[in-house]
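> got a predicted structure here, sequence first:
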Amino acid sequence: MNEKNNITMHLPKKTVTRSPAISFILPVYNVADYIPRCVESITGQITLDYEILLVDDGSTDDSGTICDELANSNEHIHAIHKPNGGLASARNYGLDHASGKYIFFVDSDDYLASDITQSLERLLSGPSYDIIKFDYLQNISSKQHRITSSVPSGVISDEAGKRKLICEALNNEHTFVLSAWSYIYRRKFIENEQLRFVSEREIGSEDFPFTLEAFLVARSILVIHEPLYVYDLRDGSLTSTYRTNIPEKYAKLYQLLKRYYHQHVGDEYDQSLREFYIWSTYGLCSTLEYRLHNKWGRTMKQASQAMKHLFNLPDFRQAILEHDCHGDSIKRKILITIMRHRWEWLLSSFYACKQQLGRLLHQ
């Protein structure tokens, strides 16, 4: 079945005929309790010409109905209904129908920070930038924390500055945010470079290649230290289901990034890409298997087998054997040694002891 033939669109007649300054693309899937809050964070404060594209990705709850109601109530809001295809698919359909000068991806269970109107007006009415990177606020257990980028504020438009930014992103994979919602993109830049999201069902993360490819081909990147977005880390919003085949999916991600970077700049970033692949894959897999295996009803034995599988995967094995440990922390050097020698029993024993100690301390 052709997915495009099953799309329905609710596009009210607009009184504003020129292209809006910004398009907000909101993928929607079974988040009926959160969509109104997200949309209100935009309509309640943005004074620029704008449009909101609500891309209902085959929701099975009331999300689709809510999208239509919101579209009926505001000429700036459009509802698009499509068969379920995942987050990447929903964002791509939003891009296909967006008409704004800039694109702002907003996850529909998050929302914009308050009092950002002046910041957006200043950013979007000034010089044009391919990418605008900003800070954000993180909600955890009703407490809000500001997350500031490690990259200095200012304009990056030369190759040396861009190389520093890309290496920062690749070498600090746990602290450098690559999520699409933490950037504003110039739409013509996305179109000219033919940037699109690759399905997270294939490569594990739709954000990583989109952002890292955009960095490489951007001519101008503005970094600001202003929080424009609220990331709502609610219970169940992450790691709510066990993710299968992560080693294989991240190997595909690694090969995709290598091909793209080789096509544009050769092997200049090979070491950084390899480091990104090793630590992003190990970090996610170790979290799922060692720390959260009980959440899925899995035993430590099953977790151990999954990690052994990772250490034996050809792409991962080649990466850790080729990795240059110079400059690594002691912790990372130890982990690389363990993975090279396939001493998974050391890791599983460590985490088992750590969990047992935690239980004893909380008795």
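Arrived safely. Predicted, not measured: the structure shown is a model, and the values here were computed from it.
> going forward, measure contacts between C-alpha atoms and count neighbours the same way
Fine.
> how about the helices in the stretch 251-363 of the chain?
With DSSP state H, counting those that start in this stretch as the definition, the stretch 251-363 of the chain shows helices at residue ranges 270-286, 300-312, 314-322, 330-340, 344-361.
> can you redo those helices as JSON lines with mean neighbour count and distance to R219?
Converted to JSON lines, the helices of the stretch 251-363 of the chain look like this (neighbours: other CA atoms under 10 Å; distance: least, CA to CA, whole Å):
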{"stretch": "helix 270-286", "mean neighbour count": "19", "distance to R219": "21"}
{"stretch": "helix 300-312", "mean neighbour count": "18", "distance to R219": "37"}
{"stretch": "helix 314-322", "mean neighbour count": "17", "distance to R219": "31"}
{"stretch": "helix 330-340", "mean neighbour count": "15", "distance to R219": "34"}
{"stretch": "helix 344-361", "mean neighbour count": "13", "distance to R219": "44"}
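> next up, a second structure to put side by side with the first:
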Amino acid sequence: MKLTVVVPTYNLGAYIKALLDDLAAQTVDFELWLIDDGSTGETATRLTEFVRGISDFHAVQLAHRGVSVARNYGLQHATGDGIVFIDGDDLVAPTFVAALSQGLAQGAVLAAVGYEWFRRPRSRGNNFIELDQREMFAQVSQHGTEIGGYIWNKAFSRAALLTARLTFDESLHIAEDYLFTASFVAQTPGKYVYLPQVLYTKRNRPDSTIHTATWRDRQTEDTVFKRIHALQRLIQ
């Protein structure tokens, strides 16, 4: 299964080079959309240079409207069997795309891999673990779980996304990833798989959204999680 990788960027400076190197080292072919959210530095130029001469790689610069707008652009233009989201300041293993492709190829509507961010997965193993819809919703609808509700360690079936008619809420700039993932799982019965290998590394950038969140942002996050918890009623 061929995947589409969507990477939103905004003024990432030197951080973007490491991810571009990781993308160049992937062990399988994939479609790539690098979507810059109106950077004022060199980020957009680096993206353009990276994709030059590669037919399946695309770089686009939008007006600055937020990460959800950038991700939705990627959703609209993706052609792969599955869609993967990566944050532009993070790192991925060479087998990241291949592993997620293998997970979806098992008939899953969503595949996830282990990540490192202050901690490593509690589970161990080289094989995918199968979860049902209810088990996956429990993982993605709250903080502190092994799989998490983040979008960046997962591949979503594009067919299932189209069926759910799901996009990112462009009015949010915090917890929008949790809402997207939980909404997908709540609306999508089927097989879910998880590979407990660390193939994604979250880097701590001082000026990232998570580190600059205000008290009002935290209130918004609480409201979003109330919306997420209400989604459980959709699961039969």
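Yep, it's here. Not measured: the values here are computed from a predicted model.
> could you export the helices of the stretch 251-363 of structure 1 as a markdown table, including distance to T8 of structure 1?
Written out in a markdown table, the entries for the helices of the stretch 251-363 of structure 1 read as follows (distance: least, CA to CA, whole Å):
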| stretch | distance to T8 of structure 1 |
| --- | --- |
| helix 270-286 | 36 |
| helix 300-312 | 42 |
| helix 314-322 | 41 |
| helix 330-340 | 49 |
| helix 344-361 | 49 |
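> let me see the residues that make contact with stretch 150-165 of structure 2.
Residues outside stretch 150-165 of structure 2 that contact it (CA atoms under 8 Å, 6 or more residues apart in numbering) are 80-87, 100-101, 104, 108-115, 140, 177-178, 180-181, 184, 187-188, 200.
> quick one: it aligns where in structure 1?
Taken onto structure 1 by TM-score structural alignment, stretch 150-165 of structure 2 occupies residues 179-194 there.
> drop anything exposed from the contacts of stretch 150-165 of structure 2.
Buried residues within these, counting neighbours by 16 or more other CA atoms under 10 Å: 80-87, 100-101, 104, 108-115, 140, 177-178, 180-181, 184, 187-188, 200.
> narrow these to those in helices?
100-101, 104, 140, 177-178, 180-181, 184, 187 (DSSP state H).
> identify, from the residues you listed, the entry nearest to Y15 of structure 2.
The nearest member of those to Y15 of structure 2, counting by CA to CA, is D177 at 21.0 Å.
> picking up where we left off before, between the helices of the stretch 251-363 of structure 1, which gets nearest to G94 of structure 1?
Comparing the helices of the stretch 251-363 of structure 1 under CA to CA, the one sitting nearest is helix 270-286, at 27.9 Å.
> who touches that closest one?
Under CA under 8 Å, 6+ apart, the answer for helix 270-286 of structure 1 is 167, 170-174, 246-247, 250-251, 254, 257-258, 307, 316, 319-320, 323-324.
> could you do stretch 122-131 of structure 2 as well?
Contacting residues not belonging to stretch 122-131 of structure 2 are listed as 103, 146, 191-197 [CA under 8 Å, 6+ apart].
> now do 10 Å
The contact list for stretch 122-131 of structure 2, computed with CA atoms under 10 Å, 6 or more residues apart in numbering, reads 99, 102-103, 106, 108, 111-114, 136-137, 139, 145-146, 190-198.
> end-to-end on stretch 39-59 of structure 2?
Stretch 39-59 of structure 2 stretches 13 Å from its first residue to its last (CA to CA, to the nearest Å).
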